[in-house]
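Visitor: got a sequence here, can you build the structure:
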Amino acid sequence: MTNPAATSAAPAGLRPHHRFWPRRLPHAITPPATSLWFNLEVSARRYPNKPALVFFDRSTSYRELLEQAERLAAHLHAQGVKAGDRVILFMQNCPQWVVAHYAILRANAVVVPVNPMNRAEELKHYITDPDVKVAIAAADLAGDLLKASAELPEAQRLSHLVVAHYHDAIGPDADIPPAWADWLATRHPLPALAGGTVADWADALACNAVPPVHDRRPEDLSVLPYTSGTTGLPKGCMHTHASIMHNAVAGQLWTGGTHENVALLVVPMFHITGMVVGMHCGVYTGTTLVLMPRWDRELAGRLISQWKVTHWTNIPTMVIDLLASPRFDQYDLSSLVFIGGGGAAMPQAVAQRLFEQFGLRYAEGYGLTETAAPSHNNPADNPKQQCLGIPFLSVDARVVDPDTLQEMPTGEAGEIIIRGPQVFSGYWKRPDATEAAFIDFNGKKYFRSGDLGRVDEDGYFFITDRLKRMINASGFKVWPAEVEALMFKHPAIAEACVISTKDDYRGESVKAVVVLREAAKGQTTEQDIIDWCRENMAVYKAPRVVQFVDALPKSGSGKVMWRLLQEKE
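Guide: A predicted model of the protein is given here:
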């Protein structure tokens, strides 16, 4: 599917991938020198009556989105949220998530997006590490957040919580999947916050105080998304208004975006891809965002058909699932002009079917929380399959020997390093980790991705392996060290080693090899451990398989030899 006109040698000074560069685009851009809040203000002035958000059968115009965000910002300010303060945002995709995100930015504060799958034990870290005092949560998730807060020392607890219900954003004729009916319809009583206050969403939006003067500059912090790693607890990635702004603008340009776009937003917005490529890119452009709170293939098919969706960024497993629906022939995907995503490789057969049936070339991309989503993307006109793509707008990426830091020859594997305006400023309160994450290459600072890859003769990047120990389950990154740390809290577990196991649907799943304490042997089953893990950690992290062993293999220094267990698996 390559363009024959793009196969001549690259001119001097250009990289090989520039031969395949979309001809309509520059190699680098100058993003607006404004805050992210300003993007919403501009779109609301330009398209006041245009649907900004669609949720089931109800739409929210750009004017309404702006007004709601300003009122919630005033409420946050009245509750003592000051410039630079961090505020937790804890809910599934819904209109309130977008309102809350922009309200936090409007209040000159910093958004801490938290995965709604996290449980109380995990949530403590998201309160204490960023020193959060105020949170905005969905009513069905508030209990875990309040439990986490109550178990902390008094000085570290939350002082205020705003609670929202999904069904407040849904109209009377919503076409809701039957399995979600109770989840979306249940009205939870307003909870109590020990030593603090709680406001219902409607009451918070009734605030008629004046929000503070908005004074954020491009270099100020805007978002603090957390990413796990090879050791210990998740780390906050410091993103400025400028780093997020770059990829919001670049994403719109790369996918041929206009203000007439209609985008299906089902990738979770707590995740950097959904937040930046979905929401920020859409609001900057003036797109209509069709929101899904979770994945459901039949609902996705109906929404694409009904709203004439033009752009859909996803995880390949979603496309595989939709194409496998027995009702697939009832859906109309003819409106789609762009489809792409990442998190896992798109199978060749599925990509071929998309092209033959709809003329769509699936464009895979690659990025990390640290790079504000894409650092690489396949050109829509010249994609290669099972490929990360080429370095994105304004990005320089290389493959180097992880030990010597010398650039590797074409086709040889090494660590992918990345430089560009969308790269984060560093890890929150972790100067040691920040220093380790960057290297000096050719006199410039590059971010170490931790992924091993190679570059072909055309300048396209491919993943070959992971330098870091990580499991990729349907695009969700699972860090074994974090799962192990949580498992050690189980009273029956003496030792645990987490590895990946093959999964036909998810690609990989989590397996725990466990040594039980003597007193627990014969008393605790593998299923007991699995059930406990599902209670105490996000479901995608929880081991699906547990194997009991008498001892874990260890090196001479006493370290668990996880790689040996992985190779056996």
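
Visitor: alpha carbons only for contacts and neighbour counts from here, please
Guide: Fine.

Visitor: can you tell me the centre-most residue of the protein?
Guide: For the chain, the residue nearest the mean C-alpha position is His271 (1.6 Å; C-alpha atoms, centre = their mean).

Visitor: now tell me what touches the top helix by length along the chain from outside.
Guide: Identified as the longest helix of the chain according to DSSP state H is helix 62-78. For helix 62-78, contacts defined as C-alpha atoms under 8 Å, 6 or more residues apart in numbering pick out 40-41, 43-45, 47-53, 99-100, 102-104, 106-107, 204-212.

Visitor: please give me the structure for this one as well, since I'd like to look at both together:
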Amino acid sequence: MSDSHLPFWPSYAPRHLWVPQTSLYYNLEVSAARFPDKPFIVFYDTQVSYRRFKEETEKVAGWLQQACGVGKGDRVLVYMQNSPQFMIAFYGILRAGAVVVPVNPMNLTGELRHYVHDSGAKVAFAAQELYPRMQPLLAEGLERIVVASYSDYLEAPTDLNVPDFVAAPRQPPADAGAVAWADVMASGCSPGPMEAGPDDLAVMPYTSGTTGQPKGCMHTHRTVMYNAVAGGIWVQGSGQPGHVSLAVLPMFHVTGMQYNLNGAIHSGATVVLLPRWDRDAAALLVQRHGVTGMALITAMVIDFMGNPRLDEYDLSSLRSVGGGGAAMPKAVALALERKLGIRYREGYGMSETMAATHSNPPDRPKEQCLGVPLFDVDARVVEPGGTKELAPGETGEIVVNGPQVMLGYWNQPEASGEVFVEIDGKRFLRTGDLAYVDEEGYFFFVDRLKRMINAAGFKVWPAEVEAMLYHHPAVQEACIIAAQDPRRGETVKAVIVLKPGWAGKVTAQEITDWSHANMAAYKVPRIVEFVAALPKSGAGKVMWRTLQDAQKAATPRP
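Guide: This next block holds a predicted model:
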């Protein structure tokens, strides 16, 4: 790896990062001992102190162990929007010695079935509005579901706009095996001694790929700890107890999880929580609580800066805004710098690396750039499918070696073997992303080797969507490609061959409506094109790249 980026390394940051060799839960024990009365969570003006947070995680852990028999290494699903209960359940599972399996709340029953069966989870936490999607799985592997109503934590009066799904009153579940969150809190259970250590599994986010079915990325307390600490040191001030973050990125995703949960607990910060993006609520919360940092995907920054009421809010407390999801338009980055004096800081990471492996130096970021390798990360651009490192300016595949890289995919030894390669005696992760490095050691994204669509920060895996479309009675063949979208960056397009006799009997809108009923909204094809045949290779494989290139050629350049 080149060291040409080192002259631009933040002056306050060490080159090597020492991280605690403990469990993640120990971070909470330390912060709760140091700052017991400090607000950890602010949820629509209701405050949850570090002391209360720790006490409630212990109640969850005790209930899991005593009522459910959950032990060290068992997997437990968490299926909620950003909420106090998501955060408490996450750390309660860790306290029980078990493994958190965070699930996108947009997933529907068919998608949830895979997570339950693949992970082997017997227990899940689900939000009240999402419970009907998970309830059928009580007869298919799940033994217990804890049902949480967000309104349980609306304890203080607020003038903020509270969405209906958050304000909805508690509706105790009647199904056998379903338990209300309030009953878990009232159970009085206490956990046994903490058994998990740094090399035990802690979190298993799922990611998909070319084979369609999502795979669990095995992360230990040690691999998660690295980025929980790194982010707070890389961005000066964000790793201090005085830091106040606005948490709106979903915590089931590794970026929101690390920045607003694990990283915040490690530093003793305060988290101002929003379950769903609302640009006016975000600006008001910055003003009301002195928010110092926000992690936002590009689409959120565009919406935030496009708010005609933005000048009405006092945003002077903000010190940093960073994220990714898509390249930041230059005009928006300039508006952010002009209005707030903040240079947007883009980064790069994956579920397999528990968030960032690269980030732009805060005092010297480059536009539409992935940044430079973080502490102790060896990142290279090599020949696609090979191991030879390429010269600056040459496009190849990004490979990374670092402390935050996963152990492998859960119960997928073959897939794990394919994604790792040895170079110079080190184990590198093949990212499947094409990039080049400039003369100063900054990485720039070019394209993807793997088929993936980035829709407003949500990663859509075409093979997974195609597999679901084949369940539609009219679909004979389907190919999913990316189409450019001015707000989402990319959106999902389906190119479909209909079965004989279906031409003229099914519309593109009907395909979209069916998809909405059968898959998470971000996966739904927003564009549907019917064709007589799909291009295929001599071996009979669909040539998706041909369709993708044709789509790009037909898209007007901005």
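
Visitor: returning to what we had before: the longest helix of structure 1: what's the following helix or strand?
Guide: Downstream of helix 62-78 of structure 1, the next assigned helix or strand under DSSP states H and E is strand 86-90.

Visitor: where does the equivalent of Leu161 of structure 1 over in structure 2 land in three-state SS?
Guide: Mapped onto structure 2 by TM-score structural alignment, Leu161 of structure 1 lines up with Ile145. Classification of Ile145 of structure 2 using DSSP: H, G, I helix; E, B strand; the rest coil returns strand.

Visitor: how close does Ile145 of structure 2 sit to Ala176 of structure 2?
Guide: 9 Å (C-alpha to C-alpha, to the nearest Å).

Visitor: and what of Gln236 of structure 2?
Guide: Note on Gln236 of structure 2: its distance to Ala176 of structure 2, by C-alpha to C-alpha, is 50 Å.

Visitor: the two - which one has more neighbours?
Guide: Gln236 (16 against 10; other C-alpha atoms under 10 Å).

Visitor: which non-adjacent residue is nearest the more buried one?
Guide: Nearest residue to Gln236 of structure 2 in three dimensions, chain neighbours excluded: Tyr12, at 7.6 Å (C-alpha to C-alpha, 6 or more residues apart in numbering).

Visitor: tell me the residue in structure 1 aligned with that neighbour.
Guide: Counting by TM-score structural alignment, Tyr12 of structure 2 corresponds to Arg24 in structure 1.

Visitor: map Ile418 of structure 1 onto structure 2.
Guide: Aligned counterpart of Ile418 of structure 1 in structure 2: Val400 (TM-score structural alignment).

Visitor: before we move on, what SS does that match have?
Guide: Val400 of structure 2 ends up strand, using three-state DSSP.

Visitor: for Ala282 of structure 2, same thing?
Guide: Applying three-state DSSP: Ala282 of structure 2 is helix.

Visitor: could you pull out the strands for the stretch 51-200 of structure 1?
Guide: For the stretch 51-200 of structure 1, applying DSSP state E, counting those that start in this stretch gives strands covering 51-55, 58-61, 86-90, 110-113, 134-138, 160-164, 197-200.

Visitor: Thr410 of structure 1: which of these is closest?
Guide: Each of the strands of the stretch 51-200 of structure 1 has some distance to Thr410 of structure 1 by C-alpha to C-alpha; the shortest is strand 110-113, at 38.5 Å.

Visitor: in terms of secondary structure, what does the closest one contact?
Guide: Contact here means 3 or more C-alpha pairs under 8 Å, 6 or more residues apart in numbering; DSSP states H and E; on that basis strand 110-113 of structure 1 packs against strand 86-90, helix 95-106, strand 221-223.

Visitor: which residue numbers in structure 2 go with the first one?
Guide: Per TM-score structural alignment, the counterpart of strand 86-90 of structure 1 in structure 2 is residues 75-79.

Visitor: repeat that for the last one.
Guide: Under TM-score structural alignment, the counterpart of strand 221-223 of structure 1 in structure 2 spans residues 201-203.

Visitor: what's the mean distance for that stretch versus structure 1?
Guide: Superposed on structure 1, stretch 201-203 of structure 2 shows a mean distance of 0.2 Å to its aligned residues (mean C-alpha distance after the TM-score superposition for structure 1).

Visitor: just give the number of residues close to Val213 of structure 1.
Guide: 9.

Visitor: whoops, I mixed them up, Pro431 of structure 1
Guide: 11.

Visitor: now do the same contact list for Lys554 of structure 1.
Guide: Listed by C-alpha under 8 Å, 6+ apart, the contact set of Lys554 of structure 1 reads Val560, Met561.

Visitor: that one maps to what in structure 2?
Guide: Taking TM-score structural alignment as the criterion, the aligned counterpart of Lys554 of structure 1 in structure 2 is Lys536.

Visitor: can you tell me how far its match is from Gln240 of structure 2?
Guide: 56 Å.

Visitor: before we move on, what about Ala61 of structure 2?
Guide: The spacing between Ala61 of structure 2 and Gln240 of structure 2, counted by C-alpha to C-alpha, is 28 Å.
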